[in-house]
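In: Got a predicted structure here, sequence first:
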Amino acid sequence: MELFYYMVFGALGAVVAALELSKANKDRITTSQAFTSFKNNYLLVYSLMMAGDWLQGPYVYYLYSTYGFGKGEIGQLFIAGFGSSMLFGTIVGSLADKQGRKRACVTYCITYILSCITKHSPQYKVLMLGRVLGGIATSLLCSGFESWLVAEHFKRGFDQQWLSLTFSKAIFLGNGLVAILSGLFGNLLVDSLSLGPVSPFDAASCFLAIGMAIILSTWTENYGDPSENKDLLTQFKSAAVAIASDERIALLGAIQSLFEGSMYTFVFLWTPALSPNDEEIPHGFIFSTFMLASMLGSSFASRLMARNSPKVEIYMQIVFVISSASLLLPIMTNFLVAPSKVKGGGISFSGCLQVLGFCTFEACVGIFWPSIMKMRSQYIPEEARSTIMNFFRIPLNIFVCIVLYNVDAFPITVMFGMCSIFLFVASILQRRLAAIADKPKAEDWTPMKERDAEAEPLNAP
């Protein structure tokens, strides 16, 4: 493995260690023993869930390519996953508010395990089924666990500020440390032990099964809207009214869609971007380096959120601008550095520059996750939290599907340029959100018929 990878990994690790060791009292939040126990239980489960997810990440594209599928066919498989998340995942995820968030988390485990099992087959239709199941699981991961945490946090009477501590720790561990270890573990299974590219998916199933057992034995159930007369369509209408009646929720949804759409497109693009001439790159180690950068971002975010200033709505404007600039690097290197024509070999000079830019982007991702979680906990009404969060995923899934459908029609640099533009637009919307952040929260967001029904006794003679 080239010295460059070790240097980048070591430098990021040193910065993360320095940040964590230099935390002062003003960077920490004093909590209770009961909260610590609750937080640690959630962090354990969340880390296991993320291990099941991250183990698969670096090898999805690679596995499909070893089965003999080209970039266009792989793009269609990815489209199936995002399309499934948009269509089926939105419905299944929204049921969490009605049927229970704990039940949704268990469903995530079962669905994702089934998705992992399909990776053993080289048949395109079986792999397509796996992507559909994976899309449903992704929606549940992105809404069910956070919804359960927020509801349970307030049900137990914990301070609202303590939520930011759980969020930042969850991202630091689940999206940072666990992701790094998952990448290294996957690299061990595939490269060192030569168990094949399907082995990380088998390991992921084991971690998901362990996490499901802990959920079933230690978690209590909680719900969104407890009323018995609301069907799924009514829930959707209520969520739509909530978004339409509060500009902050609408802005938050647009910002999330733009950022996550760019992020998921990046997940598809980084492998071909770093090996345009089939260069030999250590997928697992590079992935771990990206996750270490994300860990750096979440560590920095925990410091920011422990203080009253600057507010999350303010500093996220800068984060989006930096992330937009970082994804312009592949375009700049394409013009400034002469592309290599040699097939195979190690990573090129332009590839090294792009790795640094991608690490910067991943650091922004590490700041984004706990920050967006905090804003969602402040602005999204509890009654339809999972439903609204899955509404947010609809436009991002459409965006990613469009990009992947045209993956053969546009050069990689064009797609990176699109992502950069969307991230810059997110910074503009974030600026607007910061301007109206202190606007009084909309009290009544129920559908119009329910409002009229509730108003009749007041208007009666």
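Out: The structure has been received and is ready for your questions.

In: C-alpha from now on. contacts and neighbour counts both.
Out: Fine.

In: what helix or strand does residue 13 sit in?
Out: helix 3-21 (DSSP states H and E).

In: residues making contact with that helix?
Out: 285-286, 289, 292-293, 295-296, 299-300, 352, 356 (CA atoms under 8 Å, 6 or more residues apart in numbering).

In: got another, please set it beside the one above:
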Amino acid sequence: MTAFYESQLVILVAASVVFFVVEKYFLRKTSSQGSSAERNAPPSVVSGLSRRYLFVYTIIMGADWLQGPYIYSVYREQHGLPERSVALLFVLGFLTAGVAAPFVGVWADQYGRKRIGMLFCLTYSATCTLIQFHVLPLLFAGRLLGGFSTAILLSVPESWLVASANSLSFSSRDLSTILGRAALASSITATVAGVVSNKLVERTALFSSTFIASGALLLLGLVSIGMIWSENRGAVTSERTEVLDWRRVSEAWGIVRADKRLLVLGLTQTIFEGSLYLFVFLWVPFLQGSKPSTGTRTHALPLGYIFSCFMISMTLGSIIYTSIISLSRLDSSASFNDAGPSASLSDSVAPESEVHHPTADSHNDHRSSATSARRSRSNPSHSAHDRAITLHAKLSSAVCAASALALLVSVVDVREHERFWAFCTFEACAGIYYPVQGMLRGRLISDEHRATMSSLFRVPLNIFVTVSLLTGVSSARRFVLSACAGLLLCSAVVTATVLVRSTRGVPLASLRAS
């Protein structure tokens, strides 16, 4: 059994190398010939920010990935907890992340993303320590800290990167490239982490040994953030130092309500990432309960190698994304500051009488499109802005549809190897999804409320995961994955009919709520 998964890992690694070489030395070279004439930021500046971000991002994601293959096994097998208790621990983590999300976003915008990033390393290290003890209150405390840390991890690093890129006038292509590389680096790191975690468990016979290694990486991440990241934060709108600035939260929510494209972004994030988090809880028991494709199962599944296969599949997805960006030949001269959400009000927003509101009739669509067309002719950067959003909206819709199909196959086909490959396909879709979603957020959400709004999107996400886990997944695994597939199909349709069609509209994300 181990031999099968080792061979699949070798095949996936070889495929990733081939795709990477083709993208780097053929597609990217061809694309750069038609778009390198003009840049907003010097290549040295772009590469410098890319190195600083990716170095830290790789360390902290490596720490997170080391925990991935065996977090279920630590609770279920090492500590001997019933599956219902394991589900409650997962629920506590997601619920804490949902409650903490608005606080984390506001704190990051107010007090600085670098400072909150360092706080993440400390709290996540404490999580790795507490999970070592077979004491239920300490395990619950660890999940509380883990949920809080997750809320930071999934919003603050990206906010730091996008704000830094905006301040340096990066082009759409430059930011897309860094986001694609981040997804690639995360996937490669996760692949290595899966193999390392498998070896650690084999040597120590303790599932929790992977958390010790994770804690060591987090301490390295703490030092790295302190030394190489500069501080940035959202625009300061108040001198108050409240624990939670409700005015900022209210402004962010008003912006989301005013722009239906942001509502679609939030819907997609809730459904896709919610499905992914449920998958994290379900993939181990789902594969363990499958029918062996050949012979009978005589040994435990090599979870570390399987996890590495999933992560290298995500690597393939990120390479596919960067290849699509290279082939699309997005205008590298269109920076965020030219046409993005942080653009000036006079440049990026039509007169109030011409703004398309969600409650307006279809006639406003034509007026908004005409306004956008006039802007595009007078300023080519707006045309590039529209094309970038349209491309990523189409990719978002396609990824949701493909993910739904993969989950449906895993539910219908009970054979182990077929389920394994369906899960690999789902992970490949995740490799495309993260840079796509990051780019859309970067184009549509203003710097002032970036972390706050990203955290607001996580509130319904964590509610969705919490409710799903509380339904009793041990007896309803097939139903949960089937429901996720149905919701992903709905998200694909909504994105195609709303976000793609609305990309010619005005970027209302730069407006503040009145």
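Out: Great, that's in hand. All values reported here derive from a predicted model rather than from experimental measurement.

In: ok, and the most crowded of the contacts of helix 3-21 of structure 1?
Out: residue 295 (33 neighbours; other CA atoms under 10 Å).

In: circling back: ok, the contacts of helix 3-21 of structure 1 vs residue 48 of structure 1, which is closest?
Out: Closest approach between the contacts of helix 3-21 of structure 1 and residue 48 of structure 1, by CA to CA: residue 295, at 16.6 Å.

In: what's the neighbour count on residue 93 of structure 1?
Out: 32.

In: Which residue comes closest to it once chain neighbours are left out?
Out: Leaving aside its sequence neighbours, residue 93 of structure 1 sits nearest to residue 140 (CA to CA, 6 or more residues apart in numbering; 5.3 Å).

In: List the contacts of the one you found.
Out: 89, 92-93, 104-105, 107-108.

In: Can I get the residues you listed in TSV including distance to residue 279 of structure 1 and secondary structure?
Out: Below are those laid out as TSV (distance: CA to CA, whole Å; DSSP: H, G, I helix; E, B strand; the rest coil):
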residue	distance to residue 279 of structure 1	secondary structure
89	36	helix
92	41	helix
93	40	helix
104	41	helix
105	39	helix
107	39	helix
108	36	helix
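
In: Among those, which one sits closest to residue 389 of structure 1?
Out: residue 93 (8.8 Å).

In: which one in structure 2 is aligned with the closest one?
Out: Matched across to structure 2, residue 93 of structure 1 falls on residue 105, judged by TM-score structural alignment.

In: Kindly report the same for residue 302 of structure 1.
Out: In structure 2, residue 302 of structure 1 lands on residue 322 (TM-score structural alignment).

In: now its match, nearest residue through space, not along the chain?
Out: Closest residue to residue 322 of structure 2 apart from its sequence neighbours, by CA to CA, 6+ apart: residue 180 at 5.8 Å.

In: between the host helix or strand of the one you found and helix 2-22, how big is the angle?
Out: Secondary structure assigned from DSSP H and E places residue 180 of structure 2 in helix 172-204. Here helix 172-204 of structure 2 runs at an angle of 160 degrees relative to helix 2-22 (axes from the mean of the first three to the mean of the last three CA atoms, to 10 degrees).

In: The helix or strand just after helix 172-204 of structure 2 - contacts with which helices or strands?
Out: Downstream of helix 172-204 of structure 2, the next assigned helix or strand under DSSP H and E is helix 209-228. Counting contacts by 3 or more CA pairs under 8 Å, 6 or more residues apart in numbering; DSSP states H and E, helix 209-228 of structure 2 packs against helix 43-67, helix 113-130, helix 172-204.
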